[in-house]
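Undergrad: need a structure here:
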Amino acid sequence: MGQLKNKKVFITGAEQGIGFHTAKTLIEAGCDIYIHYFSGTEGPEELVALAKSLGQRAEFGYANLTDRDETTQCVNDAAEFLGGIDILINNVGGIIARKWLGEIEPDYWQTVIDVNMTTMLNVTQSALPYLKAASDGASIVNLASLAGRSGGHAGSLSYSMTKGAVLTWTRSLSAELGEFGIRVNAVAPGLILGTRFHNQHTTQASADETVKGIPLGRAGTSEDVARAITFLASEYDGFISGATLDINGGVYRM
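TA: Next comes the predicted model:
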């Protein structure tokens, strides 16, 4: 595994949950980091303080990543602060709401696509020149979902579709960017409790029922996912590319 000390990371949506704990783990591994946020600064402020206490560099900035110009500005600010970008973590995404097929309106459909896919396009395009310039190779890690593998629960049709697209995006991008020494991988978490996603959209009864079907007998944590992302991020000079790492306690086996 590559050494992460002094590597330059740009991560999206690191206010809480998986994004927050991934940023924390990367900081503890020695990275300098720029933290994108959309809905609150408490988490990013805590992460910046942690980095500074360890003698590392960290900053945070706001952007609506569905807006191309705001995204480009945020990524450029990150690259200027860090002196480049070696590692990109595309963490932003969400289910928006549970809607069954007959309830899906055009505006909702487009919003789910924009939040889960357009953001990833805007960020990755904006970061590409900096990733290409990384001297030892670069690493992109995209956040997918078990829903993109299995189709998800009822009411998550639109979300599951976009997360399946993230898996294909990852495979295609790895083929396209390999010549530049850029590795592209994804993680596909299953039931990860304690995140805004599940706090808003998963009932306790549903979570309990899902846990019954997990071979390891528990839900996952944000830290479980953060460790996996950190491993893939460290492969900036490695040979893993186009892969998806499933983090679901054994529910989905492939």
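Undergrad: going forward, measure contacts between C-alpha atoms and count neighbours the same way
TA: OK.
Undergrad: for the protein, which helix is longest?
TA: The helix that spans the most residues within the chain, counting by DSSP state H, is helix 157-177.
Undergrad: for the next helix or strand after that helix, packing partners?
TA: Helices and strands here follow DSSP states H and E; after helix 157-177, the next one along the chain is strand 182-189. The criterion is 3 or more CA pairs under 8 Å, 6 or more residues apart in numbering; DSSP states H and E, and the helices and strands that strand 182-189 contacts are strand 138-143, helix 146-150, helix 157-177, helix 222-233, strand 244-247.
Undergrad: compare with the first, here's sequence two:
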Amino acid sequence: MPRSVLVTGGTSGIGRAVAERFTADGAGVVITGRREHLVESVAKELGAVGVVCDAADPRAVEALAARFDTLDVLVNAAGGLGAAQPGPEAAELEAVLAHWRADLDGNLLSAVLTTTALKPVLAPGGTALAVGTIGSERRGGSYGAAKAALAAWYAMLSAELGPRGVTANVIAPGYIAGTGFFQGAMTDVREQALIAETHTKRAGTPRDIAETVFFLASAGARHITGQTIHVDGGAFTTR
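TA: Predicted coordinates for the structure are as follows:
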């Protein structure tokens, strides 16, 4: 029987690559996003089911979860740099608060809400995965802090789901080219500096992350859980 897979933020970048990898394997894939037209068009291109859902909205997440009787793979790929737009009259601390809330909502609470809602239907042998960031280790600001908290929460989630035969891991990419993450702010100088930090001397790609997700959801990864897997070409090394 084909596996059931849910990819939040599956309309672009890493999320889309993950959805494409699972559909190529014959899985039944559901992707989510916030823009209806984009969700519909990408779902049609991939041969997936598209659902409009703001993963930081509890009611929207509840409606999403109600679609599933069972789920084999949950991938929380929704997120990115917060898009808070405090008014011009906002005080400094109000602007800081708006920025942090946007990053926490988009990168931490969205995954917590979605995973909490779907936990009851995760099947034995299944997996819950989330996309973190190298920014949790250095210079990540509010975005990196939100992703670091996500990794801490997933470590707890792993202990909770493990007795049910469900794994839980975070994948922390380094610089990934070909996404809209930097919102047009990437410069050639910055890009070359990020590539120079790697041991492989190349930028990562969405497919690099998608293949790691696919492996962690495979039979060969059933004893890997509670981990943050760094996929960054050696830009951040662990021991």
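Undergrad: can you put the helices and strands packed on strand 182-189 of the first structure in CSV and add distance to Arg68 of the first structure and mean neighbour count?
TA: Formatted as CSV, these follow (distance: least, CA to CA, whole Å; neighbours: other CA atoms under 10 Å):
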stretch, distance to Arg68 of the first structure, mean neighbour count
strand 138-143, 19, 26
helix 146-150, 25, 19
helix 157-177, 19, 20
helix 222-233, 25, 21
strand 244-247, 27, 20
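Undergrad: residues making contact with the longest helix of the first structure?
TA: 94-95, 99-101, 109, 112-113, 116-117, 142-145, 147-149, 151-152, 182-186, 241-244 (CA atoms under 8 Å, 6 or more residues apart in numbering).
Undergrad: tell me the contacts of the aligned partner of Val30 of the second structure in the first structure?
TA: Val30 of the second structure is assigned Tyr34 in the first structure as its aligned equivalent, the criterion being TM-score structural alignment. The contact partners of Tyr34 of the first structure, taken as CA under 8 Å, 6+ apart, are Val9, Phe10, Ile11, Ala58, Glu59, Phe60, Gly61, Ala78, Phe81, Leu82.
Undergrad: for Tyr34 of the first structure, pull up the helix or strand it's in.
TA: Tyr34 of the first structure belongs to strand 32-37 when assigned by DSSP H and E.
Undergrad: just how off-centre is that strand within its chain?
TA: 13 Å (CA atoms, centre = their mean, to the nearest Å).
Undergrad: buried residues in the helix or strand just after that strand?
TA: As assigned by DSSP H and E, the chain's next helix or strand after strand 32-37 of the first structure is helix 42-53. By 16 or more other CA atoms under 10 Å, the buried positions in helix 42-53 of the first structure come out as Gly43, Pro44, Leu47, Val48, Leu50, Ala51.
Undergrad: in CSV, list the residues you listed along with distance to Ser174 of the first structure.
TA: Written out in CSV, the entries for those read as follows (distance: CA to CA, whole Å):
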residue, distance to Ser174 of the first structure
Gly43, 31
Pro44, 30
Leu47, 30
Val48, 31
Leu50, 33
Ala51, 30
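Undergrad: alignment lookup: Glu70 of the first structure to the second structure.
TA: By TM-score structural alignment, Glu70 of the first structure lines up with Ala60 in the second structure.
Undergrad: centroid residue for the first structure?
TA: The residue at the geometric middle of the first structure, judged as the C-alpha nearest the mean C-alpha position with CA atoms, centre = their mean, is Asn91 (2.1 Å).
Undergrad: show me what that residue aligns to in the second structure.
TA: Here Asn91 of the first structure is matched to Ala77 in the second structure, going by TM-score structural alignment.
Undergrad: so which of the contacts of Tyr34 of the first structure hold up in the second structure?
TA: Shared contacts between this structure and the second structure among these (both residues aligned by TM-score structural alignment, their matches' CA atoms under 8 Å) comprise Val9, Phe10, Ile11, Ala58, Glu59, Phe60, Gly61.
Undergrad: what's the closest of those residues to Arg218 of the first structure?
TA: Distance to Arg218 of the first structure, by CA to CA, is smallest for Ile11 among these, at 27.6 Å.
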